[in-house]
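Visitor: Sequence and predicted model, in that order:
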Amino acid sequence: MTASLHDLRKPLAVQPAAAAAKLLVLPKDKVKADALNFYKFGHGNGETTHWPALDPFWKWLKKEITICTGYPNHGKSRFVHHLMLIKAARKQWRFLLYVAENEDDFYVDMAQMLVGRTANYAAGHDRMTMDELTQALDWILEHFVVVTAPEGATPKALIDEFVRLDKTDRAAGGKGFDGILIDPWNQLSHEFATREDLYLSEQLSMLRRVAKERDWSVWVTAHPAGNVKDKNGKLACPDAYSISGGKMWNNKADNVLAVYRPAFPDPMTELLVHKIKKQGRVGKPGTLTLTYNVPQSRYYPEVGDDSHPLDSVSFNAPGVPRKLTDLPPSSFDTAAQEMPWN
C-alpha cells in the first residue's frame, strides 16, 4: 500500500470535511420502514457470533465500531481474528485487515485456527497435512486481505486504501468486504497539534462515517497506555479509559471489550464487555471466561458450549472424533449414511 502522511496540523474548526457537512432531516418514510422491519423481521439486531455462550454479551452489527483492548501477549488480537474467522467460515464474510504486529505469521496462524492443528515442522506427525494447509490457505486468502502500511502511514491513508480495495472488488463483480480491522491503532502514525482527545474524536468520527458508507463492521485494537496495577501489585483489567485518550474511546465507540489474563501466563482468559451501546440488540456488559487451547489455536468458553463453532466446517481436523461417514458401517447398517453437516 502506498500512503503518505496526512496533514493534521490545521485547527479542527477549519477542516474542510466539517465545513462541507450538510444538516439533513431523517425522512419520515424511512424512519417508519426501519421500525416496521425491526418489528417484523428483527432488522437492526446483531447477528450471531455462532458461539451461544458469547452471543448474550456481543453480536455482530454492521456500521458499528468495536474497540478491543488488552495488555501485550494477553490475546486480544488472536481473539478478534478468531471471531472474524468463525464469521467467515459460517457466513462467508470477508475482511480487510491491518495487522502490523502479526504480518509474518497471520495466514499460518489463521490456517492453524481453521484446521485446529499446528503446521509447525517441529511437531512432526502431529501437525496438519500439506493438503490441509494449502486448502486452508487458499480459502483464507479469499476471505482475508492484509494491507501492509509503510512507515508514517496514517489512519486516513489506511482507510482510503481499504475503501479503494472494496470498490475495486465490487467493480469486478465481487461482493466486497464486510468488515475491517486496525490492529493495533498505535502502530499507525498520529501527528496532531491540538489535544489528543480532539484528534482522536476526529479519527473515530472518520471511522464511523466509513462504517456507515461502506456497511462495514469496524474493529480497532488498542494497547493500554501502560500497565495498571491494583493495590496488591496485580495487573488490573484494562478498559477504554486505560487507552491513551481513553475518555474519547469510550464516548465514540459503540462497543468496548477487553481481553484479560488475570493469572498470566495461565491460558485462562476473561473477556470483559465494558460497553455495549445498543443493549437489547447487540449484547450487554459482563464477563465471559475462556480457555485458550494451544494445540488447536482456539478459544473455548469454560462454561456453556460443548463444541466449537469451527467443528462443523469442512477444514476442521484437530484430532477430534472422525465423522460417521469416515467409519466403516457396523453390522446394523445397511449403508453408510450421509450426515447433514458433511
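Guide: Yes, it's here. Numbers count the residues shown, from 1 in each chain.
Visitor: For the rest of this, base every contact and every neighbour count on C-alpha atoms.
Guide: Will do.
Visitor: Touching the longest helix seen in the chain from outside, list them.
Guide: The residue-count maximum for a helix in the chain (DSSP state H) belongs to helix 196-214. Contact with helix 196-214 is made by 62-65, 155-156, 163, 192, 216-218, 245-249, 252-253, as judged by C-alpha atoms under 8 Å, 6 or more residues apart in numbering.
Visitor: okay, pairing it with this:
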Amino acid sequence: MDRFKELGIDTHGRTSGKMKTKCPWCHAQRTDKRDKSLSVNLDTKLYLCHYCGAHGSAAIYAGKGRKLGDPLVKFPTATGSNSSCPPTEKPHGDPEQGALTQKQIEWCRDVRHIPPEVLVEAGVAFASISMPISGKEKGWEKRDCLCFNFFENGELVNTKFRDSQKHFKLLQGARTIPYNIDAIRDTPECILVEGEFDALSYMAVGRTDVISVPNGANSQLDWLDELSESHFEQKQVIYLSVDTDRKGRELCRELSRRLGVDRCRIVTYGEAYKDANELLVAEGPDALLKALEDAPIPRLEGTFTAEDLRERLHQLFEEGYTSGVELGIPNLDEIMRLETGRVLTVTGIPGHGKSDFVDEIVLRLCTRQDWRAGYFSPENTPIEYHHAKLAEKLLGHRFRKDFSTEEEFARVVDYLSQRVWHILPDGDFTLGNVLSKARELVHRHGIRVFVIDPYNYINHQIPAGMTETGYIGSFMNSLARFARLNSCLVILVAHPRKMNKQYGTQKTEVPTMYDINGSANFFNMTDYGIVVDRQDEMGIVYIHVEKTRFRNFGTKGNAAFCYDVTNGRYSPCTPPPEPGMQVQPWKGAKDLFSSEGWI
C-alpha cells in the first residue's frame, strides 16, 4: 500500500476490500475531525472524497515525473493482435487509465443516475483509445471512453471500453468473465443483469451482489462452466434481471435452465422499461428495489397457472407451434423432429446397432444445434473406446494414425472434450443417483441431451408391493420430469423381450415398442419411440418411427439407411424393390455429416 501512503491516504494497514478514511486534502479544514469522507477501494486502487470531490487512482508510478495525486494508472494488457488497428497503436492497445473526468462523472450521475462513489467502488475509469467506428467513414478513431474493468480475485483480467456513441471494445485475447464477479463469491443471493450500467444501477441502490453477464444477451454460457461450482453452487436465490426483449427472454430461459428454475426469480420492470437502469432513471431507487422484491418466488411444484406460462403462451401466440429440430438426415427429418423436454425411447434386436444410431443422433445434435451431451452408458466401456467410435463418426474414417493425422487427433479430442461427458457413479447405478449426476452436467456444462444406455444397467429398486408395470411407469415419469425441468432431451435405450423366429424362417421377428421387456409403459409414456432394424441380407438399416407424441414433431414412418462399417456413419438410401437388388444411396448422403462443419 506504499502508493496510498505516497498520497497521504491512511489505509490503517488494510490491503484489500473497501473502506472509508480521512481525506488528506480537506481534513485539515474540516470542523468535524471524526468524519471519514474518503471512500477507498483497495482492490481497484481508486478513491473519492464525498466532501471536497478529490478523486483518482493510487496506482501511480513513482519517479515518473508525475505530480502527487496524478490520477493516472497503467493496467496490464492482454496478448493478441489485430492488424486492422492503426499502425501507430499497439495491436491490442496498451491503454493508460485514469480517474473519470468531471464531465463523465456528471453524465453518469445526471443521465444514468449512478452516484460518483459507486463509480469509484466499481473501478470505473477513463482512457482515450482508438475505437472502431461504423457508418460511411468506417475505420478507427481516437475516442474518450469509460473503462469498465473486470477483476477476478482482485486482479484485472479484462477491460471494456465504451465511448459516448455506444461503441464498445474489449482487450483482445483477454479472458471473458462476468463484470463484478468477485462480489458474489460468498453471498447467499445474487443478481444477474445484461449490462454494466444495469449492474451499477443495483450497486446504486445498495445491492452489490450483482454481476453483468459477458457478451450481453448471448445464450451461450460457456463462462458458467468454470464458475458454476465456485460462485453459484451454494446460492439460495438468484435474481435474473435481464432485458425484456426477445434476446433477453432467451437468455433468461437458458440461465434458469442452467442455474435451476427452483431458485431463480425473474425481475420485471413494467411495460414501459426494458432494463434496470431505465427503471432507476425514470422511477428512482425505490422502484428498482420494489421490482426486485416483487420478483415472484418459484411456483409451488406441480401447480401451474396461465400467468406462470405467460412467456411460453406468448411465444406460441406469436410464432405458433414449434416443429422441433432436424438432424440433417432428409428421410428421417420428414417423419421425426426432436425437442428438448422430451423422452426418446430406442429399441431393437440386440446387435442391430441401437447404441450406434443413438450416437449418430447425439453427434448430429452437437454439430447442427451446438448442443452438449451426457452419457450414462456402462456398456460403452472403457470410455476411451466409446470416444474413439464418436471420433470416427466425426472424422469419417478410422481413428488410427494410419488414417488420421496428429492435427485431426487433437481437433477431434478438443471437440469431444467440449461437447460430451460420461458419468459412471461409483458403484451406485440407481436412477436417483444417475439423474443427480446428470443434473450436475446441466448445471456445470449446459448439456441438452442425456443418454441412458441401456435401461437394464440401472439398479432398479422396486418398492415392496409395487408391480413391475407400476415401477416402469414411475421410472418413465422420473425421466419425463427430469427432461421437462432441465429442458433436456432424454434418450433411453431399452432391449426387447426375447423375440420369436418368423414362421418358416430362422429370421428373428422385428420387435415393436410394445415388445420392450417389462411393460407397455415404455411405449405409452415416451414422447418418441423408434425401432432400429438391420436387414443384413439387403445391406440396409431401417429406422421405424413408431411414435411422436405431437403431430408437429412428425408422424409414424420408416427411414432406410446404409451403414458404413469404417466410420459408423448412417447415410440415407433408397431400398431396392426386391431382395438382391442394389441399394441406391441418396445423392450427397456421404457428405451429410462432414458438411456440418463440426470443427
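Guide: Cool, the structure landed. What you see is a predicted model; the values in this text were computed from it and never measured.
Visitor: re earlier: would you mind giving me the ChimeraX syntax to select the buried ones in the contacts of helix 196-214 of the first structure?
Guide: A single ChimeraX command selects the buried members of these (16 or more other C-alpha atoms under 10 Å):
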select :62,63,64,65,155,156,163,192,216,217,218,245,246,248,249,252,253
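Visitor: quick one: which of the contacts of helix 196-214 of the first structure sit in strands?
Guide: Ile65, Ser217, Val218 (DSSP state E).
Visitor: The last one -> the second structure?
Guide: In the second structure, the residue matched to Val218 of the first structure (TM-score structural alignment) is Val490.
Visitor: Helices of the stretch 101-250 of the first structure, residue ranges please.
Guide: 106-115, 130-143, 155-171, 196-214, 246-252 (DSSP state H, counting those that start in this stretch).
Visitor: closest one to Ala225 of the first structure among those?
Guide: The closest of the helices of the stretch 101-250 of the first structure to Ala225 of the first structure is helix 246-252. By C-alpha to C-alpha, the value is 8.9 Å.
Visitor: Show me what the closest one is in contact with.
Guide: Residues external to helix 246-252 of the first structure that are found in contact with it (C-alpha under 8 Å, 6+ apart): Ile67, Asp197, Leu200, Ser201, Leu204, Ser205, Ala240, Tyr241, Ile243, Val256, Lys275.
Visitor: Return the residues in contact with the equivalent of the last one over in the second structure.
Guide: Same thing as Lys275 of the first structure. Under the alignment (TM-score structural alignment), Lys275 of the first structure maps onto Lys547 of the second structure. Neighbouring residues of Lys547 of the second structure by C-alpha under 8 Å, 6+ apart: Phe523, Asp527, Tyr528, Gly529, Ile530, Thr555, Lys556.
Visitor: Write a PyMOL command that selects only the buried members of the contacts of helix 246-252 of the first structure.
Guide: If you want just the buried ones from the contacts of helix 246-252 of the first structure in PyMOL, going by 16+ other C-alpha under 10 Å, the selection is:
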select buried, resi 67+200+201+204+240+243+256+275
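Visitor: Looking at the contacts of helix 246-252 of the first structure, which one is closest to Gln135 of the first structure?
Guide: Gln135 of the first structure lies nearest to Ile67 out of those, by C-alpha to C-alpha, at 31.7 Å.
Visitor: did I read that right, that closest one in a helix?
Guide: No: counting by DSSP: H, G, I helix; E, B strand; the rest coil, Ile67 of the first structure is not found in a helix; it is strand.
Visitor: where's the counterpart of it in the second structure relative to Leu192 of the second structure, distance?
Guide: Matched to the second structure by TM-score structural alignment, Ile67 of the first structure sits across from Thr345. According to C-alpha to C-alpha, to the nearest Å, Thr345 of the second structure stands 37 Å off from Leu192 of the second structure.
Visitor: same question, Leu332 of the second structure
Guide: 40 Å.
Visitor: so the helix or strand where Lys290 of the second structure lies matches what in the first structure?
Guide: Using DSSP states H and E, Lys290 of the second structure sits in helix 285-294. Per the alignment by TM-score structural alignment, helix 285-294 of the second structure matches no residues in the first structure.
Visitor: next one: stretch 105-120 of the second structure
Guide: Under TM-score structural alignment, there's no match for stretch 105-120 of the second structure.
Visitor: Endpoint to endpoint, that stretch covers what distance?
Guide: End to end - C-alpha to C-alpha - stretch 105-120 of the second structure spans 10 Å.
Visitor: The alignment partner in the second structure of Tyr299 of the first structure and Gly539 of the second structure, how far apart?
Guide: Aligned by TM-score structural alignment, Tyr299 of the first structure pairs with Tyr570 of the second structure. Noted for Tyr570 of the second structure: a distance of 12 Å to Gly539 of the second structure, by C-alpha to C-alpha.
Visitor: Please identify every residue contacting each of these two.
Guide: What both Tyr570 of the second structure and Gly539 touch, as defined by C-alpha under 8 Å, 6+ apart, is the set Cys562, Tyr563.
Visitor: that older thread, now the match of Lys275 of the first structure, what's its secondary structure?
Guide: Three-state call for Lys547 of the second structure (three-state DSSP): strand.
Visitor: Can you tell me the centre-most residue of the first structure?
Guide: Nearest residue to the geometric centre of the first structure (C-alpha atoms, centre = their mean): Val80, 3.8 Å.
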